[in-house]
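Q: Fold the stuff below for me.
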Amino acid sequence: MPKILIIEDEAAIRRVLVKILSEESDTYEVSEAEDGLAGIDLIKKDDFDLVLCDIKMPKMDGVEVLEALKKLKPETPIVMISGHGDLDTAVNTMRLGAFDYISKPPDLNRLLNTVRIALDRKELVVENTRLKKKVSKNYEMIGESEGIVQIKDMIEKVAPTEARVLITGPNGTGKELVAHWLHQKSERSKGPMIEVNCAAIPGELIESELFGHVKGAFTSANKDRAGKFEAANGGTIFLDEVGDMSLSAQAKVLRALQENKVQRVGSDKDIKVDVRVVTATNKDLKKEIEEGNFREDLYHRLAVILIKVPPLNERRQDIPLLIDYFSQKIAEEHGTAKKGFSAKAIKLLQEYDWTGNIRELRNVVERLIILGGSEVSEQDVKLFASK
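A: Got it, this is the predicted structure:
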C-alpha cells in the first residue's frame, strides 16, 4: 500500500488533501504533519512513497524540507504545495529536485494525476536501483559454504562505502569476482570498472599503462595516451596481482591515493581523478614488505578492508553447486543441452586436490562434458579428469 505524507500547517488544507486521496483510493495510507520539523521526524522514522509539502510554514519551510529529504531519502518524490505568492519559489524547488508542484486550493484532477505519476516514478526508481545492485550473471559467486557466505556479507557492508579493499587468495579462487561484486553493488556502478593485471604488464610499461604518457615520453610514445586511472574516473580501478608492481609504480599509486591526482609519464601536469581502488594479490604482502619488494605505506593505504578468498579445497561442499553452474554455462556457450553428472561422479570430484581452484574445476567440467557420456559417470571422471 503506497504511503503518502502530507506536510501542511493549515489544518483545513490538510483535511481537503486527506479527503481527496481517501475518496480516490482506499489503497493509500495517508499520514499528516503540521509543520516541516514534524514532517522530517516522520520521514526519519518511516519510509514514504510520496511527500506532499507546503512551501510557507513555521519552524521549517518547504524548501528546507526538500533539501533535508534529498539527503535522508533521495529516492522519495516530493510535490510542493504553493500559494498564489509562492509560484516562483515552487518553480525553483523543481530545480532543487522537487517532482512537481500544485497550487492552493488543490484542483482534484491535477492533484490525483500528479500523485499517480509520482508514485509510478517512485516504483521505477526503486526497480532501477534494484537492478543496478543486482550483480551481472557473468560474475555470480556460487557457493553456500561458510567462507563464501562471510565474503558475501562483507561485500554487502563494504560495497556502498568508498573504503579501499585488498582481496587475497591463491590463483584461480575468484578474486576478480569479488572485485566485480564490490563495484556493481557500489554507488559507482554507473561508472567504469577498469581492470589491470599488474603481473601481465612488463615492468617498464606499468607506469604508462596506469598513468598514461605524453608524446615523446619514450621511444614508442608517438602520441598522448590516457592511463587506466583516468579511464576509471568516476568508477573503480581493479589492480589485480598488485604485489607484482614495481616500486616506482607503487610510489605513483601512493601519490594518486593521497592526492587524487596522477601525472602522465613525461609530463609534470597534474590530472585530477576520482576513483575507488580495489586490489588483489596471491602474495603475502607483509612478507614482501619485509623483503623490500612492497611499500608498507602503500599496503596500509590499500588494505583498509581485507577479504580473503578461500581455496576450493576449503569449500568442497560448494563443488556440486559449481559443477551445476558450469554445466549450464558451458551448455549455453556450446549451444547444446545441459549434461548431468552422476552422484558418484560428483563425489569423486569433491575428493580431488584442486590446486588450480575454481579455474581448474571449470576446465575439468568442460572436458568431461565434451568427452564423457550422456551423463558424466564416475568412470568418465577416472578416465578424463585424472590429475
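Q: alpha carbons only for contacts and neighbour counts from here, please
A: Will do.
Q: For the stretch 101-250 of the chain, which segments are assigned as helices?
A: Residue ranges of the helices in the stretch 101-250 of the chain, as given by DSSP state H, counting those that start in this stretch, are 108-133, 146-158, 175-184, 206-211, 228-231, 247-259.
Q: Residue 269 is in contact with residue 261, isn't it?
A: No. Contact between residue 269 and residue 261 fails when scored by CA atoms under 8 Å: they sit 9.6 Å apart.
Q: Another sequence for comparison is provided below:
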Amino acid sequence: MSNILLIEDEQAIRNVLKSILMDENPKWNVDEAENGLVGLEKIKEKEYDLIISDIKMPKKDGMEVLSEAMAYNPDLTIVMITGHGDVDLAVDAIKKGAYDFISKPPDLNKLLTTVRNALDRKSLISSNKELKSENKALKNKVAKKYEMIGESEGISQVKDIIDKVADTDARVLILGPNGTGKELVAHHLHEKSSRNVKPLVEVNCAAIPAELIESELFGHVKGSFTGAVKDKQGKFELANEGTIFLDEIGDMSLSAQAKVLRALQEGKVSPVGSEKEIDVNVRVIAATNKDLRTEINEGRFREDLYHRLAVIIINVPGLNDRRDDIPALVEHFVSENSINKSFDKSAYEALKELDWTGNIRELRNVVERLLILGDNPVTKKDVDQFVKK
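A: Got it, this is the predicted structure:
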C-alpha cells in the first residue's frame, strides 16, 4: 500500500487526478488537501510515499509547501503541478528538492510514469536508509551472516585480495566450484567499499529463464511482451551507485551477454521494449563455477565480455584445498544451530579425511545432521556412522 497526498485547490482537478491514480492501482491510497496549509498539516500527521502539489494555491502556495515540507523531512518525494507560465517556477522547485513536475492539464502517460518512478524512488530511499543504519551499527564490519571463516593459506589469499581491491571500482570475477562461498566474497567486496551505503543487488543468472534475463537485468516497459503488465526497473538501475552481483554468469545467454557488455562499455541500459537509455553507475562483480576459457572456445561465452569482467580474478579454493579450516567452520556452524552439542578432536580429524565435493555447503549440512543424530560430544564414530562417502 502506497500513501499519496494530493494538494490542489481546484476540486475538479483533484477529482480527476484521484480517479486516475486509483484506477491505475487500487493499492494506492490517495488523500486530498484543498490548500497548502491543510496539506502541510496532513504531512505532519501521516507518512506519505508521494506528495503531488499544485504551485498556485491560496493560504500557502506550492513553493511554500515544498520548502516547509522538505525542512520537516528531507526524504519526502514531492511532484509539483504547474500551469501555463509556471515552468520557471517548476524548475526552481526541482532545484529546491522537488522530484519532478507535471503540467496542467496532465498527460495521462506522463502522470502515471512520474508517479510510478517517484514511488520507486521512495522505496529506494527507504532501503538506503536501512542500509545506512545497518552500516553504522556494524561499524564497517561485515555482517555475521557473511563472515569468512578460516585462516588457511588459500582463504587468507582471498581475504588479502579483497582488502586490496574492495574500495576501488575495479570489476571482479570470482571463480570456484559450487558451495565454496563465492557469494561471501561478493558481499565482502561490497561491504568494504565506499559503495556500501547503496544496494548490493544480486542476480542468479542460472535461475532466470533465458527469455526473461534481459527484462530482469535491464527492466521493461508495459506491453513489451506477454505478461509485461506494467513498467519494471531492471537490476542494473536498482543497483545504481551501488554494486550488482551477477552470480553464475557463465549460464547467461549470448544475447544478454551482449547487452551486459554494452552496459559496461557505455554505462547505459535500455529497458526491453524501449528506445530510452538510462545512465547507470554500478560496480560489477561476477561469479561462475564454469571454466570461461572453455566456454569461450566452444562459443558459449563472449571473449570481449570476459576481458571486461576479469579485471581482478579471485579464485576461491574448494574445501578439499583448505581442510585445516574445517574445525573453525564446524564451530561456526554449531554456534548457528539451536542444538547444544560439541565435536571432539576425533570428529574433526575424521571430517578432515573426507572428500568434500559439495564444499562448504556440504559441510554445513553434515554438521547439522551430526548435531541431530550424533552423541554429545560428536565423535569419529558418529562421523563414520552418519556420513556416507
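Q: before we move on, the earlier item: look at residue 269 and residue 261 of the first structure and report which has more neighbours.
A: Taking other CA atoms under 10 Å, residue 269 of the first structure and residue 261 do not tie; residue 261 has more neighbours (19 against 11).
Q: Can you tell me the closest non-neighbouring residue to that one?
A: Computed as CA to CA, 6 or more residues apart in numbering, the closest residue to residue 261 of the first structure that is not its neighbour in sequence is residue 272, at 4.5 Å.
Q: again with residue 124 of the second structure
A: residue 238 (7.9 Å).
Q: hang on, the earlier thing: want to throw the helices of the stretch 101-250 of the first structure into a markdown table with mean neighbour count and distance to residue 44 of the first structure?
A: Below are those laid out as a markdown table (neighbours: other CA atoms under 10 Å; distance: least, CA to CA, whole Å):
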| stretch | mean neighbour count | distance to residue 44 of the first structure |
| --- | --- | --- |
| helix 108-133 | 15 | 18 |
| helix 146-158 | 15 | 21 |
| helix 175-184 | 23 | 27 |
| helix 206-211 | 23 | 43 |
| helix 228-231 | 23 | 38 |
| helix 247-259 | 16 | 35 |
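Q: Out of the ones you listed, the one nearest residue 16 of the first structure is which?
A: helix 108-133 (9.8 Å; CA to CA).
Q: For the helices of the stretch 101-250 of the first structure, give me JSON lines that also has distance to residue 277 of the first structure.
A: Output for the helices of the stretch 101-250 of the first structure, formatted as JSON lines (distance: least, CA to CA, whole Å):
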{"stretch": "helix 108-133", "distance to residue 277 of the first structure": "19"}
{"stretch": "helix 146-158", "distance to residue 277 of the first structure": "13"}
{"stretch": "helix 175-184", "distance to residue 277 of the first structure": "10"}
{"stretch": "helix 206-211", "distance to residue 277 of the first structure": "12"}
{"stretch": "helix 228-231", "distance to residue 277 of the first structure": "9"}
{"stretch": "helix 247-259", "distance to residue 277 of the first structure": "8"}
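Q: Go through the ones you listed and name the closest to residue 345 of the first structure.
A: Closest to residue 345 of the first structure of the helices of the stretch 101-250 of the first structure is helix 146-158 (CA to CA; 23.7 Å).
Q: elements contacting the closest one?
A: helix 175-184, strand 305-308 (3 or more CA pairs under 8 Å, 6 or more residues apart in numbering; DSSP states H and E).
Q: Which positions in the second structure sit opposite it in the alignment?
A: Under TM-score structural alignment, the alignment places helix 146-158 of the first structure onto residues 153-165 of the second structure.
Q: ok now do the equivalent of the residue nearest to residue 261 of the first structure over in the second structure, which residues does it touch?
A: Matched to the second structure by TM-score structural alignment, residue 272 of the first structure sits across from residue 279. Counting by CA atoms under 8 Å, 6 or more residues apart in numbering, residue 279 of the second structure touches 267, 268, 269.
Q: Out of these, flag the one nearest to residue 152 of the second structure.
A: Proximity of the contacts of residue 279 of the second structure to residue 152 of the second structure (CA to CA) peaks at residue 267, which lies at 38.5 Å.
Q: Does that closest one touch residue 277 like I think?
A: No. In this structure, residue 267 of the second structure is not within contact of residue 277 by CA under 8 Å, at 9.7 Å.
Q: Between those two, point out the one with more neighbours.
A: Comparing residue 267 of the second structure with residue 277 by neighbour count (other CA under 10 Å), the higher total belongs to residue 267, at 16 against 11.
Q: list the contacts for that one?
A: Contacts of residue 267 of the second structure by CA under 8 Å, 6+ apart are 279, 280, 281.
Q: go again using 6 Å as the cut-off
A: Under the criterion of CA atoms under 6 Å, 6 or more residues apart in numbering, the contact partners of residue 267 of the second structure comprise 279, 280.
Q: now for it: what does it line up with in the first structure?
A: Match for residue 267 of the second structure (TM-score structural alignment): residue 260.
Q: Looking for the alignment partner of residue 237 of the second structure in the first structure.
A: Residue 237 of the second structure maps onto residue 230 in the first structure, by TM-score structural alignment.
Q: what's the distance between that match and residue 208 of the first structure?
A: Noted for residue 230 of the first structure: a distance of 12 Å to residue 208 of the first structure, by CA to CA, to the nearest Å.
Q: what about residue 197 of the second structure, how many neighbours?
A: Neighbours of residue 197 of the second structure using other CA under 10 Å come to 21.
Q: same deal with residue 69 of the first structure?
A: Neighbour count of residue 69 of the first structure, defined by other CA under 10 Å: 22.
Q: Which residues are in contact with residue 344 of the first structure?
A: By CA under 6 Å, 6+ apart, the residues touching residue 344 of the first structure are residue 378.
Q: at 8 Å instead, please
A: 377, 378.
Q: And for residue 295 of the second structure?
A: 250, 301.
Q: change it to 6 Å
A: Per CA under 6 Å, 6+ apart, neighbours of residue 295 of the second structure: residue 301.
Q: quick one: it from residue 302 of the second structure, how far?
A: For residue 295 of the second structure relative to residue 302 of the second structure (CA to CA), the value is 8 Å.
Q: OK, contacts around residue 167 of the first structure?
A: Applying CA under 6 Å, 6+ apart, the residues near residue 167 of the first structure are 280, 307, 308.
Q: ok, 8 Å please
A: Listed by CA under 8 Å, 6+ apart, the contact partners of residue 167 of the first structure are 175, 178, 179, 278, 279, 280, 281, 306, 307, 308, 309.
Q: To which residue of the second structure is it aligned?
A: So residue 167 of the first structure corresponds to residue 174, using TM-score structural alignment.
Q: same thing with residue 287 of the first structure?
A: The alignment partner of residue 287 of the first structure in the second structure, by TM-score structural alignment, is residue 294.
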